[in-house]
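*Asks:* only the shape, not the letters, is given here:
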């Protein structure tokens, strides 16, 4: 399987004077990534929510239709950008209308025009009670020239069942676009992302937001340190951190992933938590009457 150079965008929330500022900033990121040889570029959850900076403050039930009006522009822009740069782009997530409701959906754009999507499966209380979003109900296993990938959006990484399911579908890389506005939220997601990498012996790439827009209630602040994680075992770093931003500022971190190294971990690591599972024992223990 081919090695893969990924670029992880730590995206900055900042005032926007006009809509073009948003799209132009993303294009500059992609141009830099192309110059650096990036093959997969990853943006965070709620990327297009930055466009709320162009509006007067809105209630959540007003913000969802406001963002949905950018859906066609979003899809066309990133389709063209992926084709022009030759980079696979995870364009964060976007709120769009589906039926009578709205979903938080990630889009993965390919240079040949292919588009893969993944709706967020587990919604936070704010997404349920304020945004009134609808959860997704399917996992998309994505075949690429670099191996299989899956997208778990922010909170979804905190549920180990999902990562185990995608690992059993031979996914090597889990993409984890996130939006967290406080340290506690970030570290919940970060530590779970690292746990999923360890217990499933997979790569997990996390992209988040920093910055501040205090007058926009939906994205008033961002707190994140974006990076990519591996098992804490041979041949990877002892702490399982392949790369991480070293500040709370806009950044692009780059790392080369090699599936052959991941396979060496499966075969030569000191432990193999994925292979050494005991599903039959767990079922037996779960069925035991409580004492």
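*Replies:* Okay, I see it. All values derive from a computational prediction rather than experimental measurement.
*Asks:* from here on, contacts and neighbour counts on C-alpha atoms
*Replies:* Noted.
*Asks:* which residue ranges of this structure form strands?
*Replies:* 4-13, 40-42, 88-98, 101-109, 115-119, 142-144, 147-151, 171-177, 203-207, 209-212, 221-222, 227-229, 241-244, 251-257 (DSSP state E).
*Asks:* could those strands go into a markdown table alongside mean neighbour count and distance to residue 53?
*Replies:* Output for those, formatted as a markdown table (neighbours: other Cα atoms under 10 Å; distance: least, Cα to Cα, whole Å):
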| stretch | mean neighbour count | distance to residue 53 |
| --- | --- | --- |
| strand 4-13 | 25 | 9 |
| strand 40-42 | 25 | 22 |
| strand 88-98 | 24 | 15 |
| strand 101-109 | 22 | 19 |
| strand 115-119 | 19 | 24 |
| strand 142-144 | 13 | 33 |
| strand 147-151 | 22 | 27 |
| strand 171-177 | 26 | 20 |
| strand 203-207 | 29 | 21 |
| strand 209-212 | 23 | 11 |
| strand 221-222 | 22 | 12 |
| strand 227-229 | 28 | 26 |
| strand 241-244 | 19 | 28 |
| strand 251-257 | 19 | 21 |
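*Asks:* putting a second one here so we can go through both:
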């Protein structure tokens, strides 16, 4: 397939009283994304934390106590997303979840559902300071269940996921691109404009370096009722290498590297048709060939200090 429609969510946090309220809200939101004609829907990092509202208020601000209690919601969440993927006949990346992969060991896991309801997952590898130091979430690279970069073979093409902070480091996306990834999905949860900018710039850099699309979906929240969330900001966006390719088609890739972008902190879906022929042409015969030339860098490359 050379083109398909994708939708990135700027997903607004809700506070619930009952599980059925969550299921109804998510079902409506996914239905809105499906109604755009998108074949792949991307939800943000940690938007599942709105389920903290279903726990007793005494633990709303105790992030470590929340981790084991959240596990009761995981089977229902997986069933719900599987049903929605089947119902709408599309690929669906669920909001990442603090999953207990082994007893007492928690990973930030994004579940990726196929149109037939089956799912796989990508674990976050690089932890932020909050995750590691306060919350006790481990990086997937710790070698527990999962713990490596995945590339998902889909009917739409090869897709990879970098969860938020992961997108700020080149190595993971580079490995995925070498395995044939053409679209990088970046679900994020950033509590400030500073954090949002870091993930945004990282996503744009990964698109540039690997000459692929990067799709950014942020969590939005004003949830002072829980320390697990507090605030979340951002804008959904789709990035590409800033290179028109040899053909220099009038409808080619934009000079800004920003293919599409929603309004800051405005909830909803950003939908766009990705034309993989454009990025393939850039990788084949662009003004520069970042993806090819990066392979020429020696793995043992080091820097010498020169005194002036």
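*Replies:* Done, it's in. The model shown is predicted, which means the values in this text are computed figures rather than measured ones.
*Asks:* give me the distance between residue 163 of structure 1 and residue 241 of structure 1.
*Replies:* 18 Å (Cα to Cα, to the nearest Å).
*Asks:* ah, wrong one, I meant residue 260 of structure 1
*Replies:* Counting by Cα to Cα - residue 260 of structure 1 and residue 241 of structure 1 are separated by 18 Å.
*Asks:* picking up where we left off before, which one, of the strands of structure 1, ends up nearest to residue 267 of structure 1?
*Replies:* Checking these against residue 267 of structure 1 by Cα to Cα gives strand 171-177 as the closest, at 14.8 Å.
*Asks:* that closest one vs structure 2, average offset?
*Replies:* In the superposition against structure 2, strand 171-177 of structure 1 averages 0.6 Å from its aligned positions (mean Cα distance after the TM-score superposition for structure 1).
*Asks:* please report how far the aligned residue in structure 2 for residue 243 of structure 1 lies from residue 237 of structure 2.
*Replies:* When structure 2 is aligned by TM-score structural alignment, residue 243 of structure 1 is paired with residue 260. To residue 237 of structure 2, residue 260 of structure 2 is 6 Å away according to Cα to Cα.
*Asks:* what do the two both touch?
*Replies:* Common neighbours of residue 260 of structure 2 and residue 237, counting by Cα atoms under 8 Å, 6 or more residues apart in numbering, are residue 270.
*Asks:* where do the helices of the stretch 1-150 of structure 1 begin and end?
*Replies:* Under the criterion DSSP state H, counting those that start in this stretch, the stretch 1-150 of structure 1 contains helices at 19-35, 60-68, 71-85, 125-129.
*Asks:* how near is residue 216 of structure 2 to residue 188 of structure 2?
*Replies:* Counting by Cα to Cα, the gap from residue 216 of structure 2 to residue 188 of structure 2 is 7 Å.
*Asks:* find the nearest non-adjacent residue to the equivalent of residue 67 of structure 2 over in structure 1, please.
*Replies:* Mapped onto structure 1 by TM-score structural alignment, residue 67 of structure 2 lines up with residue 64. Leaving out its chain neighbours, the residue that sits closest to residue 64 of structure 1 by Cα to Cα, 6 or more residues apart in numbering is residue 95, at 6.3 Å.
*Asks:* kindly report the same for residue 113 of structure 2.
*Replies:* Nearest non-adjacent residue to residue 113 of structure 2 (Cα to Cα, 6+ apart): residue 119, at 4.2 Å.
*Asks:* residues touching the one you found, list them.
*Replies:* 82, 111-113.
*Asks:* how about 10 Å then?
*Replies:* The contact partners of residue 119 of structure 2, by Cα atoms under 10 Å, 6 or more residues apart in numbering, come to 78, 81-82, 85, 91-93, 111-113.
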